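Engineer: quick one, what's the 3D model for this:
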Amino acid sequence: MSTTVTLKRPEAIVLDIEGTTSSTWFVHDVLYPYSRERFTEYLTDRADDEDVQRARGQIIDLAGLDPDADTAQLVAALEDWLDRDEKRTPLKILQGLIWADGFAKGDLTSHFFDDAVPAIRRWHEDGIELWVFSSGSLSSQRAWFGNSPDGDLLPLFSGHFDTENAGPKRVASSYATIREQIGRPAASLLFFSDLVEELDAAEEDGWGTVGVRREGDQHAERGVGEHPEISTFEQVRFT
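Structural biologist: This is a model prediction of the structure:
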């Protein structure tokens, strides 16, 4: 792998989270179990919450359940998606609510690779707009960046996208939606991700891309196809 990847300076950078700024294993080993233990509580004790009601309806539709399905059936569907690591929107909605509460209580602190926060701060100081596109819900993203080991990072970002307000991460139309909302041409946008399918989708819409391969992380051995490849943000140079 080249030690340096030199690219034209973008007007805006859009970052994936898992496997890119942060370890997928932290999410799987810490956040997933934390949410799993609280699915039943949220679906029962917070049944009147608008977001919980929306998630409940989506679970029933996606899992093909009866409209009067009980909480145990809903939880079984959530756990099945979680076991399969399927990025289903209602799962992400509930996880986001649960994790946001966990961060607020001090139960959770987000994880970032050592090179990630310095790069984010450097790019922000250089006047590059920063955005996030993750399968995690908006609430989980805000909780994640608002409760980092380096403090609140939210002021460094212009906004956040998830599968509800943008669309699936492996579909080019989602990146077109993001591009339109950012209001900049595709050629001025740069997307960082560890998944080649996501990079391919962004490239299809005309974006610049960088594939991130973190040694030992979940998808590192799959590679990033023909996209420029890094293992740390310190390898990125802009001209």
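Engineer: can we go C-alpha only for contacts and neighbour counts from here?
Structural biologist: Fine.
Engineer: secondary structure element for W144?
Structural biologist: With secondary structure defined by DSSP states H and E, W144 is part of helix 138-146.
Engineer: now the element after that helix, going C-ward?
Structural biologist: Later in the chain than helix 138-146, the nearest helix or strand by DSSP H and E is strand 159-161.
Engineer: in that following strand, what's buried?
Structural biologist: Neighbour-count burial for strand 159-161 flags G159, H160, F161 (criterion: 16 or more other Cα atoms under 10 Å).
Engineer: show me the longest helix that occurs in this protein.
Structural biologist: Taking DSSP state H as the assignment, the helix of the chain that covers the most residues is helix 89-105.
Engineer: tell me the angle that one makes with helix 138-146.
Structural biologist: Here helix 89-105 points in a direction 40 degrees away from that of helix 138-146 (axes from the mean of the first three to the mean of the last three Cα atoms, to 10 degrees).
Engineer: what sits up against helix 89-105?
Structural biologist: When contacts are defined by Cα atoms under 8 Å, 6 or more residues apart in numbering, helix 89-105 is touched by residues 31-32, 34-35, 38-39, 42, 51-52, 54-56, 58-59, 78, 81-82, 108-109, 135-141, 143-144, 147, 163-164.
Engineer: tell me which residue lies nearest the centroid of this structure.
Structural biologist: Nearest to the geometric centre of the chain sits S134, at 2.2 Å (Cα atoms, centre = their mean).
Engineer: residues contacting it?
Structural biologist: L15, D16, I17, Q141, F161, D162, T163, K169.
Engineer: what's the farthest-apart pair in those residues?
Structural biologist: The span of the contacts of S134, defined through Cα to Cα, is set by Q141 and K169 at 15.1 Å.
Engineer: which SS class is the residue of the chain positioned farthest from its centre?
Structural biologist: Going by Cα atoms, centre = their mean, the residue of the chain most distant from its centre is D68, 31.7 Å out. Secondary structure, DSSP: H, G, I helix; E, B strand; the rest coil: D68 is coil.
Engineer: please generate a structure for the following sequence too, so the two can be compared:
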Amino acid sequence: MPSTERVAKVVLVDIEGTTTSIGFVHDILFPYAKNNVEKFLEDSWDSSVEIKEIVRQLQQVPQFAEYTLRVPPTDVDVQVITGFVRYLIDKDLKVTALKALQGLIWQQGYESGELMGHVFTDVPGAFAAWREAGLRIAVYSSGSVAAQKLIFKHSVVGDLLTHLSAHFDTHVGHKQETQSYANIAKTLGEDPRHILFLTDTPGEAAAARSAGLQTIVLQRPGNAPLTDDQKSRHELIADFSSLHTLQLPE
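Structural biologist: The predicted structure is shown next:
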């Protein structure tokens, strides 16, 4: 179906490599979390119920036992969790508790003005065009819902959060699992065929398509190169400009 004839009710967007550069996430956000996690934990270790729960969840991560092989459970402290968090960040592991903690650290950075969320230049216009056409815009990212909201609220072009009507993270399921997209469609109350998922990752697009969603893979600057097989299996676009004409089904 040519893009000029494409219809949908919901545009579901990934963040990293889709609305936001991979470089911003890996070169700005991840180092910021690594550099600030120890002080953040020190400031909240004894006083925050939320942090205590995140620490408990981190201790349940399978890699924690291996990481702390020589550390008795009773000796788990700020330094141990700090090191484990930095280890998880370096491995780029999609751990829900890690994402929650990163979101809290980034919140301080955004609110202080140290961080501003990167979005590609075509994103604001596309968001505006889709909303003008009556479509809903939702986000599905491995980053926590809180972190998603921060990127768009404190973006380099101003507050884009008002364009977004729903947010999903790994609480709904992992991004390369078909059931995750079925869960999203159910939560949105939409026929999967009326949801267009935009991502930079072919594995995510394949899982979404298996759930009945429409899918397109973004080839943004800095994104991982695609194999010939991946290119043949997916519709590809360089940016959102060709999707400004999205319309609701009649």
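Engineer: what's the matching residue for V13 of the second structure over in the first structure?
Structural biologist: Using TM-score structural alignment, the partner of V13 of the second structure in the first structure is L15.
Engineer: am I right that its match is in contact with F192?
Structural biologist: Yes. When contacts are counted by Cα atoms under 8 Å, L15 of the first structure is listed as touching F192 (5.1 Å).
Engineer: just give the closest residue to D150 of the first structure, not the sequence neighbours.
Structural biologist: Nearest non-adjacent residue to D150 of the first structure, counting by Cα to Cα, 6 or more residues apart in numbering: V117, 7.7 Å away.
Engineer: that neighbour should be in a strand, yeah?
Structural biologist: No. According to three-state DSSP, V117 of the first structure belongs to no strand; its state is helix.
Engineer: pull the distance from stretch 24-37 of the second structure to the chain's centre.
Structural biologist: Averaging C-alpha positions (Cα atoms, centre = their mean, to the nearest Å) puts stretch 24-37 of the second structure 15 Å from its chain's average.
Engineer: hmm, I was thinking of stretch 4-12 of the second structure
Structural biologist: With Cα atoms, centre = their mean as the basis, stretch 4-12 of the second structure stands 21 Å off its chain's centre.
Engineer: what's the first-to-last distance across it?
Structural biologist: Length of stretch 4-12 of the second structure, first residue to last, Cα to Cα, to the nearest Å: 18 Å.
Engineer: now do the buried residues in it.
Structural biologist: For stretch 4-12 of the second structure, by 16+ other Cα under 10 Å, it's V7, A8, K9, V10, V11, L12.
Engineer: ok, now stretch 218-226 of the second structure?
Structural biologist: Buried-residue list, stretch 218-226 of the second structure, by 16+ other Cα under 10 Å: L218, Q219, R220, N223.
Engineer: before we move on, what about stretch 127-139 of the second structure?
Structural biologist: Buried-residue list, stretch 127-139 of the second structure, by 16+ other Cα under 10 Å: F127, A129, W130, R131, L135, R136, I137, A138, V139.
Engineer: give the aligned range of stretch 101-113 of the second structure in the first structure.
Structural biologist: Aligned by TM-score structural alignment, stretch 101-113 of the second structure falls on residues 94-106 of the first structure.
Engineer: next: stretch 149-165 of the second structure.
Structural biologist: Counting by TM-score structural alignment, stretch 149-165 of the second structure falls onto residues 142-158 of the first structure.
Engineer: quick one: the helices in the second structure?
Structural biologist: Using DSSP H, the helices of the second structure run over 22-23, 30-44, 49-59, 62-67, 78-91, 96-112, 123-132, 145-153, 178-188, 202-210, 228-233.
Engineer: mind giving me a markdown table with those helices and columns for distance to T245 of the second structure?
Structural biologist: Output for the helices of the second structure, formatted as a markdown table (distance: least, Cα to Cα, whole Å):
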| stretch | distance to T245 of the second structure |
| --- | --- |
| helix 22-23 | 26 |
| helix 30-44 | 35 |
| helix 49-59 | 43 |
| helix 62-67 | 46 |
| helix 78-91 | 38 |
| helix 96-112 | 33 |
| helix 123-132 | 8 |
| helix 145-153 | 23 |
| helix 178-188 | 22 |
| helix 202-210 | 21 |
| helix 228-233 | 23 |
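Engineer: out of those helices, which is closest to Q247 of the second structure?
Structural biologist: Proximity to Q247 of the second structure (Cα to Cα) singles out helix 123-132 among the helices of the second structure, at 7.7 Å.
Engineer: packing partners of the closest one?
Structural biologist: In terms of contacts (3 or more Cα pairs under 8 Å, 6 or more residues apart in numbering; DSSP states H and E), helix 123-132 of the second structure is packed against strand 136-140.
Engineer: what's the average distance for the strand it packs on when superposed on the first structure?
Structural biologist: Once fitted to the first structure, strand 136-140 of the second structure is off its aligned match by 0.4 Å on average (mean Cα distance after the TM-score superposition for the first structure).
Engineer: what is the burial count for the match of V13 of the second structure?
Structural biologist: When neighbours are defined as other Cα atoms under 10 Å, L15 of the first structure has 21 of them.
Engineer: if I look at it, how far off is G183 of the first structure?
Structural biologist: Distance, L15 of the first structure to G183 of the first structure, using Cα to Cα: 17 Å.
Engineer: what's the answer for H160 of the first structure, then?
Structural biologist: Counting by Cα to Cα - H160 of the first structure and G183 of the first structure are separated by 14 Å.
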